[in-house]
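Visitor: can you look at this prediction? I've put the sequence above it.
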Amino acid sequence: MTELRAVPPEELETWYTKELCTTFPPCEQKPLSAIRELMAQGRYELLGLYDGPLLQGYATLWSGPECPGYVLLDYLGVTAARRNGGLGGRMLGLLRERCGSGTVLIVEAEDPDSGGPPEERPLRERRLAFYRRHGCTPVYLSFNCSLLCQVFVLGEAPADLAALGKAHRAIYGPSRRDVVIDPPPGAIPPQPYWMER
């Protein structure tokens, strides 16, 4: 029986190096020190989907006291051995239950026209279809980690998209200059701070 629970703090570094850094491109790999700092502030949570002691998937949730009722799904992944078996959708369902009806779960996924490698376009399109299939509603575009992203909410879109965008941006905080909500057409996404030269 699988369950979603907190990943023990002593497993954070192993998760970071063996899962996050092998699955996500460098522009999306938030430094481990930043994750630790956010966790120490009570703003970041690493959840694992476990079958007994075995980690099968993971989700990180990022929130902030300045925007109650909004949570950002920062990373969602399934371990390599368990991919394409329905666990990603199961995790979204468990996250929906965990957050409850009073919380808006914000999801970002790379847009097909993100500017990434053309050969990865089918993968980007599959990711977007996955989120739609599992009850996510597209709400607007954003820049994040030097990419153009489609932003979703899990469930129905809230009536006040301006408040959603404001909360979304506030979760990242003022130092993340690479995050732009609803960027103007033709704008170029900035690099995340960990890739600036």
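Guide: That came in fine, so what should we check first?
Visitor: from here on, just use CA atoms for contacts and neighbour counts.
Guide: Fine.
Visitor: what sits up against whatever helix or strand Glu45 lives in?
Guide: Assigned by DSSP states H and E, Glu45 belongs to strand 44-51. For strand 44-51, the surrounding residues in contact (CA atoms under 8 Å, 6 or more residues apart in numbering) are 1-7, 35, 38-39, 55-63, 91.
Visitor: switch to 7 Å and redo it
Guide: For strand 44-51, contacts defined as CA atoms under 7 Å, 6 or more residues apart in numbering pick out 1-7, 38-39, 55-63.
Visitor: just the buried residues out of the residues you listed, in ChimeraX syntax.
Guide: Buried residues among those (16 or more other CA atoms under 10 Å), as a ChimeraX selection:
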select :2,3,4,7,38,55,56,57,58,59,60,61,62,63
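Visitor: one more structure, for comparison:
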Amino acid sequence: MPVDEPGKQSLVEVMDARSGLFEAAMAIYEAEIPKAEQKTRAQILASLAHPDVRLWAYVRGGEVIGLSIVYAPRAEGVMLLEYLAIAARAQGGGIGSLLFTASFEASRIDPGTMLLIEVDSEDGDVDAAERAVRLKRKQFYRRLGCREVGGFDYILPLENYGPAPKMNLLVLGMEEDRLETSRLKKAVRAVYQNVYACAPDDPRLAAMFAGLEGSLQLV
């Protein structure tokens, strides 16, 4: 694991799944990511084998305090922030914002690239406490300039630990107020195939985009 100056923070790409850096990042992942949204370790390793998927560790004083996993294809013009998590002991000090910005900039190939972010929806069958948590998470991303794809219910293709929660997509990097449905569909199909190892004709893709044409409002 890299040793930094005390208090110094740095973004380090995790290249070796046998390293202490990987284990420290995975410990945060398993503790902080909701169970229903987690991949198995085998799935994590399989996705990291894809050349466009990058795992970042955020290190402070030699200690891993956060991680992010970003899908950044070279020619698509659209990226996905798959996961972002901060260790409980480091939460509340602005580390999440720093990690988000640093991993986005380090992964982005083209300045015009759009970033998608998977987030839990506050709608549906959730209690008041959980709804507040989900709204707080969305507010975190909104403060960083992200907007929600209105009228779009994203289906997270994971069922390792029971049904995935209802999800939305947020977007960063769009100056326009509307997103072409065809562009979003192409991006989501690539995410399904390259991040989640789904078939290109996965029926959930058709279900998500049924009845959607033209463009979608960013709110």
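Guide: Looks like it came in fine. Model, not experiment: these values are computed from the prediction.
Visitor: got a TM-score for the pair?
Guide: The TM-score (TM-score structural alignment, normalised by the length of the first structure) is 0.79; 183 aligned residues with a CA RMSD of 2.6 Å.
Visitor: what's the match for Ile69 of the second structure in the first structure?
Guide: Aligned counterpart of Ile69 of the second structure in the first structure: Thr60 (TM-score structural alignment).
Visitor: what strand or helix carries that match?
Guide: Applying DSSP H and E, one finds Thr60 of the first structure within strand 54-62.
Visitor: OK, contacts around Ile69 of the second structure?
Guide: Counting by CA under 7 Å, 6+ apart, Ile69 of the second structure has contacts 54-56, 81-84.
Visitor: now, which of the residues you listed sits nearest Val171 of the second structure?
Guide: Leu81 (9.9 Å; CA to CA).
Visitor: the closest one against Arg108, yeah?
Guide: No: taking CA atoms under 7 Å as the definition, Leu81 of the second structure is not a contact partner of Arg108, at 11.1 Å.
Visitor: more neighbours: these two, which one.
Guide: Remark: of Leu81 of the second structure and Arg108, Leu81 carries more neighbours, 23 against 20, as counted by other CA atoms under 10 Å.
Visitor: need the helices for the second structure, in chain order.
Guide: 20-32, 41-48, 95-107, 128-143, 181-194, 203-209 (DSSP state H).
Visitor: how about those, which one is nearest Gly173 of the second structure?
Guide: Per CA to CA, nearest to Gly173 of the second structure of those: helix 95-107, 10.6 Å.
Visitor: which bit of the second structure covers stretch 78-86 of the first structure?
Guide: Going by TM-score structural alignment: stretch 78-86 of the first structure matches residues 86-94.
Visitor: now the counterpart of Gln43 of the second structure in the first structure: how far from Arg176 of the first structure?
Guide: When the first structure is aligned by TM-score structural alignment, the residue opposite Gln43 of the second structure is Ala34. Ala34 of the first structure sits 12 Å away from Arg176 of the first structure when distances are taken as CA to CA, to the nearest Å.
Visitor: between these two, which is the more surrounded one?
Guide: With neighbours defined as other CA under 10 Å, Ala34 of the first structure and Arg176 compare such that Arg176 has more, 17 against 10.
Visitor: ok, back up a step: can you give me the offset of the match of stretch 78-86 of the first structure from its chain's centre?
Guide: 18 Å (CA atoms, centre = their mean, to the nearest Å).
Visitor: repeat that for stretch 130-147 of the second structure.
Guide: Here the centre of stretch 130-147 of the second structure is set off from its chain's centre by 13 Å, with CA atoms, centre = their mean.
Visitor: list the buried residues of that stretch.
Guide: 131, 134, 138, 141-142, 146-147.
Visitor: wait, which of the residues you listed is closest to Gly93 of the second structure?
Guide: Tyr141 (15.4 Å).
Visitor: the closest one maps to what in the first structure?
Guide: Match for Tyr141 of the second structure (TM-score structural alignment): Tyr131.
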